[in-house]
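Visitor: The following block contains a protein sequence and its predicted model.
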Amino acid sequence: MRADNPDLVTVVGIGAGGDLSRTALAALQSSEITFGSDRQLALLPGSVPGERIAWPSPLLPALPGLIDAHRGRAVCVLASGDPMFHGIGATLVRLLGADRVRVLPHPSSASLAAARMGWPLAEVDVISLVTSPLEVLRRCLNPGRRLLVLSRDGATPARVAALLVEAGFGSARLTVLGQLGGPAESRVSETAASWVRSTADPLNVIAVECADGPATSIVPGLPDEAYETDGQLTKREVRAVTIALLAPTPGALLWDVGGGSGSIGIEWMRSHPSCRAVTVESSPSRAVTIRTNAANLGVPGLRVIEGRAPAALAGLPTPDVVFIGGGLTVDGVLDAALDALPTGGRLVANAVTVESEAAIAAAHAELGGSLTRLTVSRGSPVGGFTGWRTMMPVTIWSVTK
């Protein structure tokens, strides 16, 4: 295989105890250079003769230069478990291309954890906190759910326990599995509320059984009470229709112009883990609120830009979809949003004032698309009876470029 591709990099999965498949061991024994962490390199048997190079810290900025410096030589890279499961294998494929990377996987830590717990892996949510903020867990919390959490370090279990308690899941059971597959494998189990250990084995996976706690819908239209707000909030019913018209697809990027409390960008990102969003908000206090809401609802990766459109839109990554919830009457906002969209991209705009409705009507007359008008009435007490209180009507324009 190397004769056809002298620049091939072989990524070898290794277990916590140093166990290797026959194919992996053969690849290492024929390598001239082996990269890995100090811990991984120390696990290699003496029959691996090549030069051993420990990764620098930080690794990612140095990685391209390290690999390039050894082009034409037999290079192996060590990875814990499955290199393509939140591992360096995926990073190297992105960097070098799939044709330059050969992957020899070991069972992943998630596979080993599911086996130890007796959980069908296909029915479990797996979350990595190695590169993601702790708050991403909140998106997966619901009564009865099972989660496998890949820890960043030994302090992660205590942080997870504290978040579960704060989120109303104090009865959730945490099982911390350390050194999976190695001779020092360990297991500790407690409820989140009773967790008192500040540290654990640094190489651990946390199995979480959510048990009882507050249920959170997985479809758009979360209750208004789920958000902190100063009143600038797209109401639940309108939000559900708006998200449906925005039509999130995996990996798509949304611009939310005039973020308010952040609900549109947040529920866009909650629709799929790979959905991305940038919210533009001119009020600093509302920008703080958006970040708080995003963290509380499990999408801390929502990017918040403080500034006024259209100037604040300059330099942002190309969107797949744009939502305008504020600023329709500001010169240049609508034109800038439409110009930024690629062919086939969608724009959705909500109007509640006569002036913004006029802007939508003019744009619809010129560019087409669809118009929807929503009037929502909610039941509320009228003395000892119940009557209808009607909210301001909302006009929604949707167009594909």
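Guide: Happy to help now that I have it. Since the structure is predicted, the reported quantities are computational estimates derived from the model, not experimental observations.
Visitor: Every contact and neighbour count from this point should use C-alpha atoms.
Guide: OK.
Visitor: pretty sure S109 is in contact with A207, am I right?
Guide: No: in this structure, S109 sits apart from A207 without contact. The criterion is Cα atoms under 8 Å, and the distance is 11.2 Å.
Visitor: I'd assumed L148 was in contact with D125.
Guide: Yes: at 6.3 Å, D125 counts as touching L148 under the criterion of Cα under 8 Å.
Visitor: Which residue of the two possesses the greater neighbour count?
Guide: Shown here are D125 and L148; by other Cα atoms under 10 Å, L148 has more neighbours (24 against 15).
Visitor: tell me what the helix or strand containing V399 is packed against?
Guide: Secondary structure assigned from DSSP states H and E places V399 in strand 394-400. Using 3 or more Cα pairs under 8 Å, 6 or more residues apart in numbering; DSSP states H and E as the contact criterion, the secondary-structure elements in contact with strand 394-400 are helix 236-246, strand 346-351, helix 354-367, strand 370-374.
Visitor: name the helices or strands packed onto the first one?
Guide: With contacts defined as 3+ Cα pairs under 8 Å, 6+ apart, helix 236-246 has these neighbours: helix 263-270, strand 346-351, strand 394-400.
Visitor: Can you add mean neighbour count and distance to Q29 and give the ones you listed back as JSON lines?
Guide: Rendered in JSON lines, the data for the helices and strands packed on helix 236-246 read as follows (neighbours: other Cα atoms under 10 Å; distance: least, Cα to Cα, whole Å):
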{"stretch": "helix 263-270", "mean neighbour count": "27", "distance to Q29": "45"}
{"stretch": "strand 346-351", "mean neighbour count": "24", "distance to Q29": "54"}
{"stretch": "strand 394-400", "mean neighbour count": "21", "distance to Q29": "57"}
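Visitor: just so I know, which of those lies nearest V333?
Guide: Closest to V333 of these, according to Cα to Cα: strand 346-351, at 11.2 Å.
Visitor: mind checking which of the helices and strands packed on helix 236-246 is nearest R378?
Guide: R378 sits nearest to strand 394-400 of all those, at 14.9 Å, using Cα to Cα.
Visitor: Who are the contact partners of G301?
Guide: Residues counted as contacts of G301 (Cα atoms under 8 Å, 6 or more residues apart in numbering) are 276, 294.
Visitor: In addition, the following structure is provided for comparison:
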Amino acid sequence: MIYIKDEEFIRGNCPMTKEEVRILSIAKLELKPNYVVIDVGAGTGSVSIQISKICSEGKVIGIEKDKDALEVLYRNKEKFQADNFEIIEGEALDIEISESFEGVFIGGSGGNIESIIEKYDKMLKTNHKMVLNFITLDNVYKALNKLKNLGYKIECSQIAVSKTKGQSLMLIANNPIFIVSGKKQG
């Protein structure tokens, strides 16, 4: 599978999970081609679209509430012909979904991380993974505690990426990102 580069995505004014973090986060999900995966806080769709290419026989559902992000999300879905990618507009805690999933990715929580984990835990199949990305220590702490209390086998990685820019190849740092992953136990 060839991973999609950052510059290939339509960006707009919404945040995007950067390439290196996106690749590592998706790898932590341990996906197979027929998996059904949900992306909470889909943003530009960079994670959802990449997952849709990996899970080509399965399906991806992206949930997004921000109007600006939704506009970009639909445009990226069309650009990458992600036909197995379904977009649901709205607040992650208000949406009713009756499906179960082999993977849950949470890239945005709107300040409700513990409630979102609790809700989507009920939809995640046993022995499958929930992966979450954070910038703030507060959310990392809340997520780790909630997953631990739900009986998940958890791990956390902090990723710091710097990239060269310009003729001098000066390194420019991106914000460090925490990748929390939890495997739902039986």
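Guide: That came in fine, so what should we check first? It should be emphasised that the depicted structure is a prediction, and the values quoted were computed from it without experimental measurement.
Visitor: about what we covered before: present the helices and strands packed on helix 236-246 of structure 1 as JSON lines; the columns should include distance to D38 of structure 1.
Guide: Listed next are those as JSON lines, based on distance: least, Cα to Cα, whole Å:
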{"stretch": "helix 263-270", "distance to D38 of structure 1": "37"}
{"stretch": "strand 346-351", "distance to D38 of structure 1": "49"}
{"stretch": "strand 394-400", "distance to D38 of structure 1": "53"}
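Visitor: before we move on, the earlier item: against structure 2, where does the strand holding V399 of structure 1 fall?
Guide: With TM-score structural alignment applied, strand 394-400 of structure 1 matches the range 177-183 in structure 2.
Visitor: how big is the offset of that stretch relative to structure 1?
Guide: Between stretch 177-183 of structure 2 and its aligned partner residues in structure 1, the average distance after superposition works out to 0.9 Å, using mean Cα distance after the TM-score superposition for structure 1.
Visitor: gap between that stretch and the chain center?
Guide: The gap between where stretch 177-183 of structure 2 is centred and where its chain is centred comes out at 10 Å by Cα atoms, centre = their mean, to the nearest Å.
Visitor: now do stretch 173-184 of structure 2
Guide: Counting by Cα atoms, centre = their mean, stretch 173-184 of structure 2 is centred 10 Å from the centre of its parent chain.
Visitor: For that stretch, give me every contacting residue.
Guide: 21, 25, 28-29, 124-135, 140, 143-144, 147, 151-163.
Visitor: same deal with stretch 276-284 of structure 1?
Guide: 251-260, 262, 265-266, 268-269, 287, 301-309, 312-313.
Visitor: same question, stretch 140-160 of structure 2
Guide: In this structure, residues lying in contact with stretch 140-160 of structure 2 by Cα under 8 Å, 6+ apart are 21, 113-114, 117-118, 134, 173-185.
Visitor: May I see the buried residues of it?
Guide: Neighbour-count burial for stretch 140-160 of structure 2, counted by 16 or more other Cα atoms under 10 Å, picks out 140, 143-144, 146-147, 152, 154.
Visitor: cool, stretch 78-88 of structure 2 as well?
Guide: Of the residues in stretch 78-88 of structure 2, 82, 84-88 count as buried by neighbour count, 16+ other Cα under 10 Å.
Visitor: any chance of the residues you listed in a markdown table, plus secondary structure?
Guide: Below are the buried residues of stretch 78-88 of structure 2 laid out as a markdown table (DSSP: H, G, I helix; E, B strand; the rest coil):
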| residue | secondary structure |
| --- | --- |
| A82 | coil |
| N84 | coil |
| F85 | strand |
| E86 | strand |
| I87 | strand |
| I88 | strand |
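Visitor: If we only consider those residues, which is nearest to G103 of structure 2?
Guide: Minimum separation from G103 of structure 2 among those (Cα to Cα) is found for F85, which lies at 14.1 Å.
Visitor: That closest one: what's it in contact with?
Guide: By Cα under 8 Å, 6+ apart, the residues touching F85 of structure 2 are 48-49, 52, 59-62, 77.
Visitor: The closest residue to P381 of structure 1 other than its chain neighbours: neighbour count?
Guide: By the measure of Cα to Cα, 6 or more residues apart in numbering, the closest residue to P381 of structure 1 outside its immediate chain neighbours is G387, 6.1 Å from it. Counted with other Cα under 10 Å, residues neighbouring G387 of structure 1 total 13.
Visitor: Let me know the distance separating G387 of structure 1 from V330 of structure 1.
Guide: For G387 of structure 1, the distance to V330 of structure 1 under the criterion Cα to Cα, to the nearest Å works out to 37 Å.
Visitor: one step back: now flag whichever of the contacts of F85 of structure 2 is closest to T17 of structure 2.
Guide: Closest to T17 of structure 2, out of all of the contacts of F85 of structure 2 and judged by Cα to Cα, is S48, at 10.5 Å.
Visitor: Contact partners for the equivalent of that closest one over in structure 1?
Guide: Alignment note (TM-score structural alignment): S48 of structure 2 maps to G265 of structure 1. If you count contacts by Cα under 8 Å, 6+ apart, G265 of structure 1 has them with 254-256, 259, 277-279, 302.
Visitor: change it to 6 Å
Guide: A277 (Cα atoms under 6 Å, 6 or more residues apart in numbering).
Visitor: Tell me how far it lies from T279 of structure 1.
Guide: Looking at G265 of structure 1 against T279 of structure 1, where the rule is Cα to Cα, the gap reads 7 Å.
Visitor: same thing with E267 of structure 1?
Guide: Distance, E267 of structure 1 to T279 of structure 1, using Cα to Cα: 12 Å.
Visitor: give me the stretch of structure 1 that stretch 155-164 of structure 2 matches.
Guide: Alignment of stretch 155-164 of structure 2 against structure 1: residues 370-379, by TM-score structural alignment.
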